[in-house]
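J.: I'll drop the sequence and a predicted model, then ask my questions.
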Amino acid sequence: MTDQPLKAAILGASGYTGAETVRLLRNHPNVTPVAATGNALAGKTLSDIFPHLRGKYDLDVIKAEDVDWGGIDVAFGCLPHGTSQDLIETLPAHVKVVDLSSDYRFRDAVAYSKAYGREHIAPKRTANAIYGLSEHAGDAMKGADLVACPGCYPTAILMVLLPLMNPMIIDRDAIIIDAKSGATGAGRGLKEGNLFSEVTEGLHAYGVGTHRHTPEIEQELNLRAGLNDIEVTFTPHLIPMARGEHVTCHLRGDVDAIHAALSAAYEGQPFVSVLPLGSPPPDTRHVRGTNDCRIAVYPDSAKGRVIVIAVIDNLVKGSSGQAIQNLNLMMGWDQALGLDALLPLFP
């Protein structure tokens, strides 16, 4: 433990990722949340908004401009895209930032503006931000002042695909991704499509052929492969459960080579398990509430095709847990600090 724990501010603490970040930091010996921002709900306490935090974190929710930033060491950005960069760019230089929004994930500000429909106000900063897929950017994060956490879908998908890019052991022109996420992936805002009666007892695709995570996935694959023309077919689906993410990647390649590459890539990693060939498929319930990712590889009945399945908790490994893992790496701590005691919530 450090002599003095880092003092953390949670930006946008009234959303799911803000609440999850606070919940997880309860287990962290080196970080203490001392400020929670949320302009719309300023004046309430965090436990008023999230009763499950009562008695643990009863922080007053205040406006960002009312935070004493001189006493803050790190800010977790849990705000929507656009809103996040507008606030982060006003923070003092000494405040380290772990941003959970999409605002600093794109190296190219033009690509960001195409995906999100607004110009980036700090194109040089987004170009230099560390893309925080923890297991693949660990060394680069040490000492960084800004890390951009990947989206929840890209996290699970890139965990599968990045180890297969260099050397390229799959057909790069035949990558198909079928992905499913719980309703928390859409945020906490009031949306008709997220109402219980609209979500329950059904499953639907969304963002078909146009989802904003597609260029993020392609950016990272091309960077890893040293190419600029890799494209993927990515179709996300909303499934009627609160949390969890399940991605199925349909690839063309050799099943043994793919399994070997994934096993080698994650050997010794505390949060990633590549299951032995022939294992039963992983279930989102196997990782619920944890920072874990489980990956399994299967031969397809179609000759030369391989199926790779990955599961994560979209709010933990796909968001707040990975953010804390990234802070650990930024500070040179054990990457599992504060996260290694999390066991899956089952059933």
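T.: Right, received. Where do you want to start? Numbering: from 1, shown residues only.

J.: CA only for contacts and neighbour counts going forward, please
T.: Fine.

J.: which stretches of the stretch 1-150 of the chain form strands?
T.: Assigned strands in the stretch 1-150 of the chain, in chain order: 6-11, 31-37, 61-62, 74-77, 96-99, 130-131, 146-148 (criterion: DSSP state E, counting those that start in this stretch).

J.: again, but for the stretch 151-300 of the chain
T.: Taking DSSP E, counting those that start in this stretch, the strands of the stretch 151-300 of the chain run over residues 176-181, 204-205, 233-238, 245-252, 272-274, 293-299.

J.: Which other helices and strands does the first one contact?
T.: Contact analysis of strand 176-181 by 3 or more C-alpha pairs under 8 Å, 6 or more residues apart in numbering; DSSP states H and E lists strand 233-238, strand 245-252 as its packing neighbours.

J.: I'd like to know which of the ones you listed is closest to residue 135.
T.: Using C-alpha to C-alpha as the criterion, the shortest distance between residue 135 and the helices and strands packed on strand 176-181 is 18.1 Å, found for strand 245-252.

J.: And that closest one, what does it pack against?
T.: Helices and strands touching strand 245-252, by 3+ C-alpha pairs under 8 Å, 6+ apart, are helix 152-161, strand 176-181, strand 305-312.

J.: Can you lay out those as CSV showing distance to residue 199 and mean neighbour count?
T.: Rendered in CSV, the data for the helices and strands packed on strand 245-252 read as follows (distance: least, C-alpha to C-alpha, whole Å; neighbours: other C-alpha atoms under 10 Å):
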stretch, distance to residue 199, mean neighbour count
helix 152-161, 19, 24
strand 176-181, 12, 21
strand 305-312, 21, 25
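
J.: another one to put next to it:
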Amino acid sequence: MTHKIAILGASGYTGAELVRLIATHGGMEIVALGANSKAGQSMAEVFPHLRHLDLPDLVTVDEIDFATVDLCFCALPHKTSQEVIKNLPRDLKIVDLSADFRLRDPSAYQAWYGNAHAATEIQKEAVYGLTEFYRDEIRNARLVAGTGCNAATGQYALRPLISGELIDLDEIILDLKCGVTGAGRSLKENLLHAELSEGTNAYAVGGTHRHLGEFDQEFSTLAGRPVEVQFTPHLLPMNRGILATVYVHGDPDAIHAALSEAYLSEPFLEVLPFGETPSTHQVRGSNFCHIGVTGDRKPGRAIVVAALDNLTKGSSGQALQNANLMLGEDETRGLMLAPCFP
């Protein structure tokens, strides 16, 4: 069976990544590509690296006949996404890559994103899209809310440790480095080559990054009480990748054993031998996440390092993984591409 697929926001990085992955899937056909700002152009004009693919031209969302679509990926900015999705057919399967349906509490969404949620009735049916932990709910969902790429990385490092009561929940420090594609494709002065290259900087310092809303929601639910991590992201002059270094109080051997056991049967989560730590190079362009654990020179402390590609496992690859479950496909279909190295 071939599933008919639409992608909204196809002119962005995550939209292009979805096209790249679906091209190897074999069970999906892209029948519509929505991109209001570039409507009328071909995908080859917008992304020349995809010119070898037979793809429909970009159109406005209003031009798409969703009656012919089995599943829609929505790769639009937050706020825009909820406005579009609330007007889509209510029987259409949707995987949303924006932030609009990640937070279950509308007041939390307003606090972190600065505007009232415009689709609260639909938000109630959204399933959080961290595949490995919400697999059964995703399989039966109509609307799946993809996680933030930073939020996914931190959760892969920490969820088994929190649920296993292996670490001090009041002493979690998450130091994260991310590539510039995490900021999207819109023109921004601080992302110009002359202003970004040959340097790095921390941003959203002091607990203002929006992905903290996801950490608060997910970690507090796991622990059964409020958990607030210290989180500082840093922007690096690289295109892809996230490297999260997590400092925790707990036994390093027990932490490594817990992560190894939790992810033993997961096709995309690889726990390295104790003492080894990953690089973003090792997962580039893939749907894999590598996790390493090492001890600290201070007894009773451990360092967990997780690496993934923000455009793939952190976003579009995760979205395709979820779509496979929603459509009854093998979860790994179209996603077993090896990382691109060097």
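T.: Structure received. Since the model is a prediction, treat every value here as computed from it, not as a measurement.

J.: Do you know the score for how well these two fit?
T.: The pair, once superposed, lands on a TM-score of 0.98 when counted by TM-score structural alignment, normalised by the length of the second structure; 341 aligned residues with a C-alpha RMSD of 1.0 Å.

J.: Present the strands of the stretch 1-150 of the first structure as JSON lines; the columns should include distance to residue 294 of the first structure and mean neighbour count.
T.: Formatted as JSON lines, the entries for the strands of the stretch 1-150 of the first structure read as follows, by distance: least, C-alpha to C-alpha, whole Å; neighbours: other C-alpha under 10 Å:
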{"stretch": "strand 6-11", "distance to residue 294 of the first structure": "28", "mean neighbour count": "23"}
{"stretch": "strand 31-37", "distance to residue 294 of the first structure": "27", "mean neighbour count": "23"}
{"stretch": "strand 61-62", "distance to residue 294 of the first structure": "36", "mean neighbour count": "25"}
{"stretch": "strand 74-77", "distance to residue 294 of the first structure": "26", "mean neighbour count": "26"}
{"stretch": "strand 96-99", "distance to residue 294 of the first structure": "24", "mean neighbour count": "26"}
{"stretch": "strand 130-131", "distance to residue 294 of the first structure": "21", "mean neighbour count": "24"}
{"stretch": "strand 146-148", "distance to residue 294 of the first structure": "23", "mean neighbour count": "25"}
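
J.: For those strands, could you give me CSV that also reports distance to residue 332 of the first structure?
T.: Converted to CSV, the strands of the stretch 1-150 of the first structure look like this (distance: least, C-alpha to C-alpha, whole Å):
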stretch, distance to residue 332 of the first structure
strand 6-11, 13
strand 31-37, 14
strand 61-62, 30
strand 74-77, 14
strand 96-99, 14
strand 130-131, 15
strand 146-148, 14
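
J.: follow-up on the earlier one: dump the strands of the stretch 151-300 of the first structure to CSV, plus distance to residue 18 of the first structure.
T.: Shown next, in CSV, are the strands of the stretch 151-300 of the first structure (distance: least, C-alpha to C-alpha, whole Å):
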stretch, distance to residue 18 of the first structure
strand 176-181, 19
strand 204-205, 26
strand 233-238, 21
strand 245-252, 19
strand 272-274, 24
strand 293-299, 21
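
J.: For residue 191 of the first structure, find the nearest of those strands.
T.: Taking C-alpha to C-alpha as the criterion, residue 191 of the first structure comes closest to strand 233-238 out of these, the separation being 13.6 Å.

J.: Can you give me the buried ones in that closest one?
T.: Using 16 or more other C-alpha atoms under 10 Å as the test for burial, strand 233-238 of the first structure gives 233, 234, 235, 236, 237, 238.

J.: Now which residue in the second structure aligns to the fourth one?
T.: The alignment partner of residue 236 of the first structure in the second structure, by TM-score structural alignment, is residue 233.

J.: residues in contact with its match?
T.: Residue 233 of the second structure sits next to 175, 176, 177, 178, 202, 203, 204, 205 when contact means C-alpha atoms under 8 Å, 6 or more residues apart in numbering.

J.: ok, the last one to residue 310 of the second structure distance?
T.: Relative to residue 310 of the second structure, residue 205 of the second structure is positioned 20 Å away (C-alpha to C-alpha, to the nearest Å).

J.: who's more crowded, those two?
T.: residue 310 (33 against 12; other C-alpha atoms under 10 Å).

J.: In the first structure, what sits opposite the more buried one in the alignment?
T.: Counting by TM-score structural alignment, the partner of residue 310 of the second structure is residue 314.

J.: doesn't residue 244 make contact with that match?
T.: Yes - the pair formed by residue 314 of the first structure and residue 244 meets the contact definition of C-alpha atoms under 8 Å, at 5.3 Å.

J.: Need the overlap of contacts for the two.
T.: Common contacts of residue 314 of the first structure and residue 244 (C-alpha under 8 Å, 6+ apart): 181, 182.

J.: What segments of the stretch 51-200 of the first structure are helices?
T.: With DSSP state H, counting those that start in this stretch applied, the stretch 51-200 of the first structure shows helices at 83-88, 109-116, 123-128, 134-141, 152-161, 196-199, listed in chain order.

J.: before we move on, the earlier item: and the strands of the stretch 1-150 of the first structure: which comes nearest residue 323 of the first structure?
T.: Nearest to residue 323 of the first structure among the strands of the stretch 1-150 of the first structure is strand 96-99; the distance by C-alpha to C-alpha comes to 6.3 Å.
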